[in-house]
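A.B. asks: A predicted structure for the sequence below; I have some questions about it.
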Amino acid sequence: MTITQLKYILAVAEHRNFTVASEHCFVTQPTLSMQIQKLEDELDIIIFNRAKKPISLTEIGEKIVIQAKTIVEESNRINDIVDQQKGYIGGEFKIAIIPTIMPTLLPMFLKTFNNKYPKVNLQIEELTTEECIKKLIDGHIDAAIAATPLENPKIKEKPLYYEPFIGFVPDYHKLSHKKKLTVNELDSDDILLLKDGHCFKESILNMCSSFSSPNAKSFRLESGSFDTLIKLSKENLGMTLLPYLHSLDLSNEDKHFLREFEAPVPAREVSLLYNKSQLKMQLIEALKTTIDGIVRGAISFNDVKIISPIAQKKTN
């Protein structure tokens, strides 16, 4: 039994196809099949039911896959232990960021991180929160940045900052005369939201749930991007809410429509996520330290109204 054989088993268990699994393992399909067959013969069991399409795991196969994940993770931990002992921060590091955070946060920290840790091969992709969780649990990414709390027992969350909501209220709107908004003035039937699958939408719905009219209609319009919501709002289709950092990139003309909230200001918690069995802790800490520094610097020097976890604790 070898670690390589176990990795092949995990690949087939995930993709339910020998050809696809071999492509992800960068070996030929006959090589992968032969190694799995060799292990099955050694153990005198059948791991995969090859007669079914897609391929399925046998009862004993299900148990072996669970144990194989543990063994492969622990074998990878050896390299992690060595890297930490040497103080080495480098290698491949895969991170996912949700769509409502990536466009504003990534430009803030990417150049600084790359300059500080040139030996890290940072691979970044944009995923929904649900996709982030699945890939973290399956071990396909090392970390993610998303709105929290998620309360998933398999995921650890390290808060990075707290980002306020800000209203985008066009001149025609009933709240346009207000210098500052309050949460109890919001009408969920009048707010343009992102499509299902965006956690930002859920944050808004949770914030408005206590103040919605019992006869409120379903949302008239939902979009996949903040830019579209802004355009629709300017066409008299309703107000919308934005994360604060997104509002910084608006034109001076559009900033005229922004309305901040009175205290206590509603905000979303943005956190760094990783699997509880995560190996690359030195890289996770390096990323968190970099973003922490960017956030504190923005607060200190640029009057960016986001709140670091340290500042949050001081006010509680």
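C.D. replies: Noted; the coordinates are in hand.

A.B. asks: For the rest of this, base every contact and every neighbour count on C-alpha atoms.
C.D. replies: Noted.

A.B. asks: any idea how far residue 228 is from residue 64?
C.D. replies: 48 Å (CA to CA, to the nearest Å).

A.B. asks: and here's the other structure:
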Amino acid sequence: MTITQLYYVLAVAENQNFTKAAQKCFVTQPTLSMQIQKLEDELDILIFDRSKKPIELTDVGRKIVNQAKNIVNESYRIQDIVDQQKGFIGGEFKLGIIPTIMPTLLPMFLKAFIKKYPKIKLKIEELTTEDIISRLNEGHLDAAIAATPLETESIKERVLYYEPFVGYIPEHHRLHSKQKISTADLDIDDMLLLEDGHCFRDGVINLCKTFKNQADTSFQLESGSIETLIKLSNEGMGMTLLPYLHTLDLNEKCKQNLHFFNEPSPAREVSLLYHKSELKMQIIEAMQDVISGIIRGAIKFQNVEIISPLPK
């Protein structure tokens, strides 16, 4: 039994196809099939039911795949140990970031991070929280940045910063004249929300107390981007809430529509996520240091109340 054979098994289990798995592993399909067959012969069992289309795991195959994930991850840790011993911070690093954080945070830290750690090859994807959790568990991401806490046993969280919610309230709205707003002022009926799948949307709904007695049909408008919400709000379609970092690049006219909350300000917790197997920790810690250092100068709020990103 070899780690390579287990790696091939994981590839077939994920792709449910020998040809696709071979392409992902950069080997020929006969080579991959032969190695898996050798492993099955050695164990005297079938890992895959090849009669099914797409290919399925057998009952014992599912148990083997679960154990193979642990073994392959632990094999990667040996390289981690060597890298840490040598003080090497480099190699490929796959990072996922949720859509409501990507456009504001990434431009703030990316240039500084690349300059400080030129040997790291970053691969960054914009993903939903659900996809991030799935990919971290499958080993397809090394880390991610998302709103927390997520209460996922297999995922560890390192808090980067707390980002307050800010009201965006256009002229002629009932709350526009108020200097500061409170959660009691919010009415879900005139609130513009992000569409389903965004954890920031769930945070806003959790903040709006009136939602408890409202049906989903009470939403007037939903959108896929915060920029669209701002434009709709400017057209008099309702108010919305923005993450604080999104307010920094608004033009002066739009900034006149910003209304901060009474303290403690409702806020989201933004964290660096990684699998409990703790691979590539030297890169994760390097990223945490760079982001924390940069964000310290951007967010001055101290007295905040964390709003859960999980739907109630």
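C.D. replies: Received the coordinates, thanks. Remember, predicted model here, so these are calculated numbers, not experimental data.

A.B. asks: Counting neighbours, go ahead and name the busier of residue 228 and residue 64 of structure 1.
C.D. replies: Remark: of residue 228 of structure 1 and residue 64, residue 64 carries more neighbours, 17 against 14, as counted by other CA atoms under 10 Å.

A.B. asks: now that one: how far from residue 39 of structure 1?
C.D. replies: 11 Å.

A.B. asks: how much does the longest helix belonging to structure 2 stray from structure 1?
C.D. replies: The residue-count maximum for a helix in structure 2 (DSSP state H) belongs to helix 59-86. Here the mean offset of helix 59-86 of structure 2 against structure 1 after fitting is 0.9 Å, by mean CA distance after the TM-score superposition for structure 1.

A.B. asks: what about the strands in the stretch 51-200 of structure 2?
C.D. replies: Ranges of strands within the stretch 51-200 of structure 2 are 56-57, 91-97, 120-126, 143-148, 155-168, 180-181, 193-194, based on DSSP state E, counting those that start in this stretch.

A.B. asks: Show me what the host helix or strand of residue 242 of structure 2 is packed against.
C.D. replies: For residue 242 of structure 2, the element it lies in under DSSP states H and E is strand 240-243. Judged by 3 or more CA pairs under 8 Å, 6 or more residues apart in numbering; DSSP states H and E, strand 240-243 of structure 2 is in contact with strand 155-168, helix 226-234.

A.B. asks: so how far is residue 295 of structure 1 from residue 301 of structure 1?
C.D. replies: Relative to residue 295 of structure 1, and taking CA to CA, residue 301 of structure 1 is found at 10 Å.

A.B. asks: Which one of the two is surrounded by more residues?
C.D. replies: residue 295 (23 against 8).

A.B. asks: how far away is the residue nearest to that one when sequence neighbours are not counted from residue 28 of structure 1?
C.D. replies: In space, and not counting its chain neighbours, residue 295 of structure 1 is closest to residue 308: 6.4 Å by CA to CA, 6 or more residues apart in numbering. Per CA to CA, residue 308 of structure 1 is found 49 Å from residue 28 of structure 1.

A.B. asks: between the two, which one's more packed in?
C.D. replies: Between residue 308 of structure 1 and residue 28, counting by other CA under 10 Å, residue 308 is the more crowded of the two (23 against 13).

A.B. asks: residues contacting the more buried one?
C.D. replies: 160-162, 292, 295-296 (CA atoms under 8 Å, 6 or more residues apart in numbering).
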